[in-house]
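1. Can you look at this prediction? I've put the sequence above it.
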Amino acid sequence: MTQDGILYHAKSSVKVGEVERYVITYQLYDEDEGLPADLSLNSLWLKVRNLENFTFRAAYLMGPYILYCDVRTEDYHHSQRLFVSADQPKFEPMLQPQQDFIAELSLHNLKKTYVWVVDVVSQIIFTNTTQIGFEVSIGSSKKCLSKSSDCDPMVGSCSPKLNVTKLNTLDIWNLPNQLSTHASQKEHLVLLTHGLHSNVPADLFYLKEQIEKCQKYYADEQIVVKGYDKNVCKTEKGIKYLGTRMAEYIVNELYHDRVVKISFIGHSLGGLVQTFAIAYISVKYPWFFQKVEPINFITLASPLLGIVTDNPAYVNILLSFGIVGKTGQDLGLKESGKDGKPLLYCLPGEPTKRILKMFKRRTLYANAVNDGIVPLYSASLLFADYEGVVNQLKGMPEFQDKLRTTAPGDYIKRNFLSPLTKAISIWAPQKFPEETESKLPKVSVIESATSVLIPPLPDKAYVMDPSSRENVILHDRIYSEKDIPPRNSQSEKDLIESENVLLKAFTMSSEKHNQTLEEDIARKWHEGLVWRKVIVGLKPDAHNNIIVRRRFANAYGWPIIDHLTQNHFNGAESETAAHGEAQDRGTSSSPVQENDENKDIGWLDGISKPSMFDVGPTGMISTVGEIIDSLSKNNFLSKKSTTVHDLPAGPFEQQDLFSYEMEEKDLA
């Protein structure tokens, strides 16, 4: 069945981490034939509808069944000012079941061809079997779209002037490499790694595209951006588990003779996962870093020191018991392995340090404020110019009245995320702060989890006018071992006893043992290494804005990704040293030897024994969610068939609920 005025109608679906792109091309007139007498400049209209049952709006843990979608002109770039409001991008960060996203596709200029790009992104977090059905319609009027759901899906469009090209997740991530004119050249492999309850294909998609745009600076090599997507819904199984799988993927699936350079970029937990992967590769495949030159090692809001000192004792106990699985134990600095040392303490030792020295650049991006998940001291390796950062914040209007020193108990009560919330929903961002005196909002568990989908949105001026955006780079400096205060010195004492508002999460800890342990880990990261530390002041939700999780909903992070690409993918890799330091690559690239320097590598051996807490209570959501999802779709809700295809049937293995074994299938 067709409807008058409907030019295009298609149905599809997306699962966790999936993106679909629709490239809409409309030929206003044929240049060879000239302007027709009946030329119309009436706008086209776009509608994206979430087809899922209305009752699924409440099924948060089974999905959630929510979509993000946006539409923009092909030539839109956030660095260019828009003078015509009709060209302003439109987006919907939270398209719920049975809701519509409607946007006008304006034909306001006499030009031969118009091109728009529409992205539809899954917002599913907790399960890898749930899928969200949706439909995309294009009509000649807004009114005709009201009946578009009655149409049958079309093959192509009904108008010779209109062409719609559909790209799925695999197309988006692979076609640019395959179609590149550099496809036969040497490769610079760039690995992106996601955090807890996150994914690469959707959450790091914007970062991928911006890095690929830097290809213009490289005439003799191809930039290939990849990410391991098989850790989705498995992120509570521990850093060692996640890093091992990623390492095997790099060596066995991505490496080939044309790969000559490699860079690593990790967000949040991903920074630790990529570090373990590097160490694992250096031991199991010692030839790898002899053949492949390490270029960039970058982390964004990564808890490199764990998340211990700003938690009360009961939360640390919950972490050690596995409230967020083995990953929670790792981040809580729980003793592990034969030597009883925490994994995060071992991580910056050997062989990791030997390989990190080989990288030309090592850069840490850290949020100064509005990141209630990873504290500044953990993301910046503790040692930084906090006074300088505070002075920069005082120059930003939204922070001027919020940096007053408060009573210790009042500060923690008002300014930091509830510790229990943190334990349950690490890396889920916080809700947009209300107009209170709080600097960082305090939220409930549900609010914290929900705000990943509905972050505070940028206004029209921010999207259209680059000059309206403030400078958010507060601090950008190179730190070497000589910048670290000596032990038992007055400068160290000043740091530990500092009343700087940005250090409260560290200095106010009642657990001095944990505080000392985190300082020890920070010192290990600095031994013999130079780090560039970039501290930024983003609006909420800073933890996801820093990677621009969604193109427009997290647009406050655009300057950070610009800074990252301009400073790390600018064609300057031919320089002999990273941050002005000389490296003895002949020594650094040698395989791991049995000597005193790196003999303690037992923490890398094998995979820790499975336990009932390996996935934790929230980790069970993925497995139980699959059962509930299947039952609800097939039996209980009796909803109309709205998705494009049925979910594939598959056996449920009860042992997967609580434990894992490193089997061959895990490395695929």
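-> Received, thanks.
2. For the rest of this, base every contact and every neighbour count on C-alpha atoms.
-> Fine.
3. tell me which residues in stretch 112-128 are buried?
-> 113-128 (16 or more other Cα atoms under 10 Å).
4. Where do the helices of the stretch 401-550 of the chain begin and end?
-> Assigned helices in the stretch 401-550 of the chain, in chain order: 408-415, 419-424, 445-450, 460-464, 490-496, 504-507, 512-526, 542-545 (criterion: DSSP state H, counting those that start in this stretch).
5. Sitting in strands, which of the buried residues of stretch 112-128 do you find?
-> Taking DSSP state E, the ones among those that sit in strands are T113, Y114, V115, W116, V117, V118, D119, V120, V121, S122.
6. what's near enough to touch the closest residue to the second one other than its chain neighbours?
-> The reference is to Y114. What sits nearest to Y114 in space, not counting adjacent residues and going by Cα to Cα, 6 or more residues apart in numbering, is Y26, at 5.2 Å. Contact analysis of Y26 by Cα atoms under 8 Å, 6 or more residues apart in numbering lists T113, Y114, V115, K161, L162, N163.
7. One more to weigh against that first structure:
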Amino acid sequence: MTQKPVLAISHKVALSVGGIIRYRFKLLPCHAKNIDKLQFRIRNSAPVYRNITPSSGPWKIAVALIRNPDKLPVVPELVPSIGCAQVCRLDATVDHDHDDEGCNEWELEVLSEMILQRNWIDIKVEVYVVPRADNTIPLEAAATGNSNNSSQAEGADTEVQPQVLLPTILSCGYKDTRAICGPACPEDVLHAEDEEGLHLVLLTHGIHGSWLDMLYIKEQIDAHTKDNGKTITFLTDTNHAGTEEGIQMAGQRVAMGILEWTGYCDTEQGQQLRKAFASATSKSTTATAATTPTLTQNKAITKPFPRGISKVSIIGHSLGGLINIYALGFIEELTQGTFFREIKPAHFITLASPMLGVGFEHPWVLGYALSLGVIGQTGKDLALENRSSKLKRLTSSASSATSLSTTSSLASNKHSASLSASASAPGLSMECSLDKGPEPLLLAMARPGSASNRVLKLFIDRTSYANIENDMAVKFNTSSMMGIPSFDIDQFFSPEGAATQPKKSIYHSALVSVLALLLPQIPPRSKFLNVADAPSPVVIVEHVEAGSVEKPDGTFDTQDATTAATTGDNGKEANKNKKNKRVGSVKSTTSSNRSTSRSSSGSSSYSSSRSASPSSTSDLSTKSRLDLALLVSEGYHTDMDWTKIGVFIEHEAHVQIIVRRKWYNLDGWKCVQDLVERFDFS
């Protein structure tokens, strides 16, 4: 008979949007023989009435307990949902047969689910040790008066650290959200003005998301580049609970985050910009000044971007891909081209991003709802709504508008700028040329000659990952910009194709997406054990040359398209005629399979509904969403080549493709692995 559990560790903490905390517990070997098991109790302390206020929630947390996390394969114990005023208990048996280092270690991860507003969930975490029946040593004797010392992290606030009551028996390491999601770069490098050759990799989440969405990709890039010491991964957190305000506002916040990290805001002109933009960047759940180290103020700064960053790569999921495109154009105009002359663009990557908007592939009611502002200005942007009414509102409120004029030049190796802005006020908005026309913002960004389009062309490579199926939010045609020339989606779902399941209706996909959000499925143990041998979800990789856009008859011009690896690992033997090819610094494989030139849009009704070329510049208000989408696609394919990657994930694919939750979205691990190995982030 076991004895009564003894409280060993207690911790009260609060989680907000994108909140995650991790504990590393280690049972000291000298006491392991006296302990039967550990009990982990996690309480959601939010009041019970919060369960009926989902509009400001959902007020739930998820838990993962991993034994010996440094040993592979890892099989976690998962609790996908703990509601308000509920308690979860997990028991872990102590291993008495092995006394080697690390045999009795556990990692406990607690994270918040999607929260639509900036609220907090109170959490209480307790760990109990249960002595063995024959243990004659009272555990209370092992307790010491100074219980906090063993858990204090260097530089951390001691008031928020776990309270360790039995430090000689159980040790506890703790990391909060900022420590987990922060940059993978030593502060001394960020403060070193003479450091050169750093590669900044920016990751941007989508609508109603948080920086937690992109954490898995960040951690994989960090692990893959840990030996070079030149890569900084930066998760943007400026748009938490603010993604409905429109691509313009979200993109400006991301742009300011980039300028902060490159050190531009440490210069004299940058400090003025930071002050003027203070209210516009206030959406971050953690203050930018607190997460972004600044250079020594007493040291003269002579470089426009003094942190030694020489390359930048941009990765965006869903709406984040469009936010990034706007941010690039905004930075280009704000710095008058200085940024991308000094810092070279490397990789531009989108993951399930609605590059052509939303609505032309969905039921008409969705596009209509978005155009009415169901999800704010962002919905109108995605529905490719004309912005003339917005501009009228701006004109009528000219008295409160803010103007920004910036001139930048490089002369005698010195960067000078003049910045004039009205006093900082709530709702501060700085507009660039992308915001001055009445046409849809997505079309304005894609237009050849626009600031965003010009910067996109500067990247060594541009890559779009597109879900072929099971993505209710972003369909294949918009994320792949009207498909992949040699890929036949109908053939893929035919009996002799590579798909392991038939093509689903849009209503089935919607139901699966909703259930995946409300009732997350726990992957079976066998899946974790065999993940290394699982097939890759990457079905096709193709390099599409500039100008390979859809013709009026619904087909693609593929004479200049270079096709790459096709349906290899989803049950069909990979094409054996492969050779390595280098596109910029992208690592990809090619094949000679060009058996079809059918558009992967898979719908002849698209072409039959059109009587004129998509490049027509007639009144945009008379054009359908499909016509506008084709115009956007044409803009991105003019003088600009792309690598298009088709991904087939059998379950809800929109969050799986980025592994929004590490242990629950297991099907996307191989897709992230493909991204990390395909690109050189060093």
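-> Noted; the coordinates are in hand. The shown structure was predicted, so the numbers you read here are calculated from the model rather than taken from an experiment.
8. what's the TM-score for these two chains?
-> TM-score for the superposed chains, counting by TM-score structural alignment, normalised by the length of structure 1: 0.69, backed by 507 aligned residues with a Cα RMSD of 3.5 Å.
9. Check the gap between the residue nearest to Y114 of structure 1 and L107 of structure 1 for me.
-> Y26 of structure 1 sits 9 Å away from L107 of structure 1, going by Cα to Cα, to the nearest Å.
10. Between those two, which contacts overlap?
-> Counting by Cα under 8 Å, 6+ apart, the residues touching both Y26 of structure 1 and L107 are Y114.
11. possible to save the helices of the stretch 401-550 of structure 1 as a markdown table with distance to R361 of structure 1?
-> Converted to a markdown table, the helices of the stretch 401-550 of structure 1 look like this (distance: least, Cα to Cα, whole Å):
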| stretch | distance to R361 of structure 1 |
| --- | --- |
| helix 408-415 | 34 |
| helix 419-424 | 31 |
| helix 445-450 | 34 |
| helix 460-464 | 31 |
| helix 490-496 | 27 |
| helix 504-507 | 27 |
| helix 512-526 | 14 |
| helix 542-545 | 23 |
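12. T236 of structure 2 -> structure 1?
-> Under the alignment (TM-score structural alignment), T236 of structure 2 pairs with Y228 in structure 1.
13. what's the spacing between the closest residue in space to that match that isn't next to it in sequence and L192 of structure 1?
-> Closest residue to Y228 of structure 1 apart from its sequence neighbours, by Cα to Cα, 6+ apart: M246 at 6.1 Å. To L192 of structure 1, M246 of structure 1 is 10 Å away according to Cα to Cα.
14. where do the contact lists of the two overlap?
-> Common neighbours of M246 of structure 1 and L192, using Cα under 8 Å, 6+ apart, are Y228.
15. Could you double-check that the residue nearest to Y228 of structure 1 lies in contact with A277?
-> Yes - M246 of structure 1 is within contact range of A277, at 6.3 Å (criterion: Cα atoms under 8 Å).
16. neighbour-wise, which of those two wins?
-> More crowded of M246 of structure 1 and A277, by other Cα atoms under 10 Å: M246, with 28 against 24.
17. Assign a three-state SS to that one, would you?
-> Assigned with DSSP: H, G, I helix; E, B strand; the rest coil, M246 of structure 1 falls in the helix class.
18. quick one: what's aligned to it in structure 2?
-> Per TM-score structural alignment, M246 of structure 1 is aligned with V254.
19. do T327 of structure 1 as well
-> Checking TM-score structural alignment: T327 of structure 1 goes with T378.
20. Over to K360 of structure 1?
-> Taking TM-score structural alignment, K360 of structure 1 has I460 as its aligned residue in structure 2.
21. Quick check, its match in contact with A346.
-> Yes - I460 of structure 2 lies in contact with A346 (Cα under 8 Å); the separation is 5.1 Å.
22. neighbour-wise, which of the two wins?
-> A346 (25 against 16).
23. Does the more buried one touch F340 like I think?
-> No - under the criterion of Cα under 8 Å, A346 of structure 2 makes no contact with F340, lying 10.6 Å away.
24. Going along the chain, name the helices of the stretch 151-300 of structure 2.
-> Taking DSSP H, counting those that start in this stretch as the criterion, the stretch 151-300 of structure 2 carries its helices at 177-181, 187-191, 215-224, 247-261, 268-276, 288-291.
25. wait, the stretch 1-150 of structure 2
-> Assigned helices in the stretch 1-150 of structure 2, in chain order: 29-32 (criterion: DSSP H, counting those that start in this stretch).
26. what does the stretch 301-450 of structure 2 give?
-> Taking DSSP H, counting those that start in this stretch as the test, the helices found in the stretch 301-450 of structure 2 are 319-334, 338-342, 364-371, 376-382, 388-396, 441-446.
27. So which of those is nearest I540 of structure 2?
-> Proximity to I540 of structure 2 (Cα to Cα) singles out helix 319-334 among these, at 20.7 Å.
28. List the residues that contact I61 of structure 2.
-> Counting by Cα under 8 Å, 6+ apart, I61 of structure 2 touches N44, P80, S81, I82, G83, V110, L111, S112, E113.
29. how close does the equivalent of it over in structure 1 get to H194 of structure 1?
-> Matched by TM-score structural alignment, I61 of structure 2 corresponds to L67 in structure 1. Distance of L67 of structure 1 to H194 of structure 1, given as Cα to Cα: 19 Å.
30. can you check N311 of structure 1 too?
-> Counting by Cα to Cα - N311 of structure 1 and H194 of structure 1 are separated by 24 Å.
31. more crowded one of the two?
-> Just comparing N311 of structure 1 and H194: by other Cα under 10 Å the higher neighbour count belongs to H194, 26 against 22.
32. which residue packs closest to the more buried one, ignoring adjacent ones?
-> The shortest distance from H194 of structure 1 to any residue other than its chain neighbours is 4.8 Å, reached at G270 (Cα to Cα, 6+ apart).
33. Having no further points to raise, I will conclude here.
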